[in-house]
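*Asks:* sequence? don't have it. structure:
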């Protein structure tokens, strides 16, 4: 079953904290778009999702002060398109992002990356099932969020990065030299043409022998930038 929702909410002086609840035990695919409020002068309201069998979730919305409550235990694929409402950055999306922790394929739009970078105040959950990540960004916030997402996604296999930023330096923290980490570092080196310096900070428990091997492996990677220098620290 597929369920699509698109609505415009209107300001209600009697009940300004009105909440929408989408609750269904059989929906498999859920698409919710709540972006019209900006054009109709209305105020975004709180929304919650009680849809434990949804496997495909597409959500476009403006932020609220309170994060949506999510019951999405069966989630396999999610696309988030979140926006600040009138540049209000006091919201918190921690509960929403935590509700996606079982997802296998995650697509974050550029505006969503900015929102999460600023408003996921409780920190990111561990995405143990996340295999495919599509990550888009036009602003600087991605440089903070992407390393955190990679760190929190131990089984990530495929990373698609789309950014218009001209990045010259990249820092990677607490590197263990795991195959999954090396795969993502290689991807970044091959796709970032303006990169000049990569600083790899190894985990505290890594001994000198492993650090030397890590350095040798990194220096063998192809790179899009002819100016690239790799520093293992």
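*Replies:* Noted; the coordinates are in hand. Since this is a predicted model, take the numbers as computed values, not measurements.
*Asks:* okay, CA-based contacts and neighbour counts for the rest of this
*Replies:* Fine.
*Asks:* Check which helices and strands the host helix or strand of residue 57 sits against.
*Replies:* Element membership of residue 57, judged by DSSP states H and E, is strand 56-62. Contacting strand 56-62 under the criterion 3 or more Cα pairs under 8 Å, 6 or more residues apart in numbering; DSSP states H and E are the following elements: strand 29-34, strand 77-83.
*Asks:* From residue 124, how far off is the closest residue to residue 164 other than its chain neighbours?
*Replies:* The spatially closest residue to residue 164, leaving aside those adjacent along the chain, is residue 138, at 5.3 Å (Cα to Cα, 6 or more residues apart in numbering). Here the criterion is Cα to Cα, to the nearest Å. By it, residue 138 lies 21 Å from residue 124.
*Asks:* And here is the other one:
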């Protein structure tokens, strides 16, 4: 590097994991900054004892800056001055910890007048009294925070030109300002604190908490959802679905939403889904990642035990009945404009409670209650050992309840043949596709 003198430098990447001389690292960084580096990637595992050179945050040539800490505490101490007039891309990764005084993210952004993309991964920003992202130039933001044991108090966004948001964090107590006027796509991973999750699930299942103190669920995600309600494409993690069940007093209307993806989990109920779907008047496509859900609408006839768990679910034949996610037909489904339904990981066995009967019944339920469905595609996670004849019968039953305008398509990597099954002359047929032997 020093043999090159002051020759201009476009990109510099530095990886330091163990046994490095911090003074020498400083000299390397100073050298490339003096030579007008535009793309700087610094990844230093430091156990929290290496402060970031302040000169990095005063560079007039940087366009892209990436800082990582190698899953250790790479601490930025006391940010006093920030001026990065040409920086468009900022990535802060792997347990970077700002000092606890003040809103350091806001200070960083205020010194980046042309910033277009911000990525912050594994930052413990929720420990501050107030966290905010404010910028009129940002177009893409990705924030995936560390899970902490308390709810952030105040989290705000003022990004009127943002088009893409990926946000994973513990749900905050308040969202004083949420401005996403231009948002097109959002991926949400809102979560409860570990204690809130434990207590809410214990309470839902009829168990009392072992903790002496009861924690109030004072967090509310409604203001945040209202701020993103103009979004067109929305992804909700299973954790976010649980937050909506417990921490969302009112779900706003999503007038522009046309594509909704929902990740499911066997410990999370679907209580909030009818209201959500009922508030999406222009929704065209809904995608499920799995069809797992917690039975919150169990039958009350008799009780049986399995693997030390108690269930009240019997059908008229003395077998475990398949509980539906909701009682009756929620208006959110019966009035749904959805035309396309896709299910990934269909048939995946997570536990004895997530069998094919249950998942097929859910699909049947959608076919019966969603009047505008035109295309249902199931990405079947199966193996060569499955009894295909039994599953074919299940799929034929689905076709019988579908409207004539609805096509049902099964796609699998493992099925070694392809066929078309017709259950009635008026139907369009049940089509199987194998990625090995395409039709």
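*Replies:* Received, thanks. Since we're looking at a predicted model, the values are computed, not measured.
*Asks:* aligned partner of the residue nearest to residue 164 of the first structure in the second structure?
*Replies:* Applying TM-score structural alignment, one finds that residue 138 of the first structure aligns to residue 265 in the second structure.
*Asks:* Would you agree its match falls within a helix?
*Replies:* No: the assignment for residue 265 of the second structure, made by DSSP: H, G, I helix; E, B strand; the rest coil, is coil rather than a helix.
*Asks:* Is it in contact with residue 295, as I believe?
*Replies:* No: the pair residue 265 of the second structure and residue 295 fails to qualify as a contact (Cα atoms under 8 Å) at a distance of 11.2 Å.
*Asks:* hang on, the earlier thing: ok, now which ones touch the residue nearest to residue 164 of the first structure?
*Replies:* Neighbouring residues of residue 138 of the first structure by Cα atoms under 8 Å, 6 or more residues apart in numbering: 110, 163, 164, 165.
*Asks:* cool, residue 230 of the first structure as well?
*Replies:* Per Cα under 8 Å, 6+ apart, neighbours of residue 230 of the first structure: 197, 198, 199, 200, 218, 219.
*Asks:* Using ChimeraX, make a named selection holding only the buried ones among the contacts of residue 138 of the first structure.
*Replies:* The buried residues among the contacts of residue 138 of the first structure can be selected in ChimeraX (16 or more other Cα atoms under 10 Å) with this line:
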select :110
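*Asks:* for the stretch 201-350 of the second structure, what spans make up the helices?
*Replies:* 222-227, 238-247, 273-278, 331-334 (DSSP state H, counting those that start in this stretch).
*Asks:* quick one, which of those helices is packed in tightest?
*Replies:* Across those, averaging neighbours per residue (mean count of other Cα atoms under 10 Å) puts helix 238-247 on top, at a mean of 23.
*Asks:* any residues touching stretch 77-85 of the first structure, and which ones?
*Replies:* 38, 44, 55-64, 100, 103-112, 115.
*Asks:* What subset of the residues you listed is buried?
*Replies:* So, of the contacts of stretch 77-85 of the first structure, 44, 55-58, 60-64, 100, 103-112, 115 end up buried under the neighbour-count rule (16+ other Cα under 10 Å).
*Asks:* for the equivalent of residue 59 of the first structure over in the second structure, what are its contacts?
*Replies:* Applying TM-score structural alignment, one finds that residue 59 of the first structure aligns to residue 167 in the second structure. Residue 167 of the second structure is in contact with 141, 142, 143, 144, 186, 187, 188, 189, 190, counting by Cα under 8 Å, 6+ apart.
*Asks:* What's the local residue count around the aligned residue in the first structure for the third one?
*Replies:* Read that as residue 143 of the second structure. Under the alignment by TM-score structural alignment, residue 143 of the second structure pairs with residue 32 in the first structure. Each residue near residue 32 of the first structure was counted by other Cα atoms under 10 Å, and the total is 16.
*Asks:* I figured residue 32 of the first structure hits residue 4, correct?
*Replies:* Yes: the pair residue 32 of the first structure and residue 4 qualifies as a contact (Cα under 8 Å) at a distance of 5.9 Å.
*Asks:* what's the burial count for residue 5 of the first structure?
*Replies:* 11.
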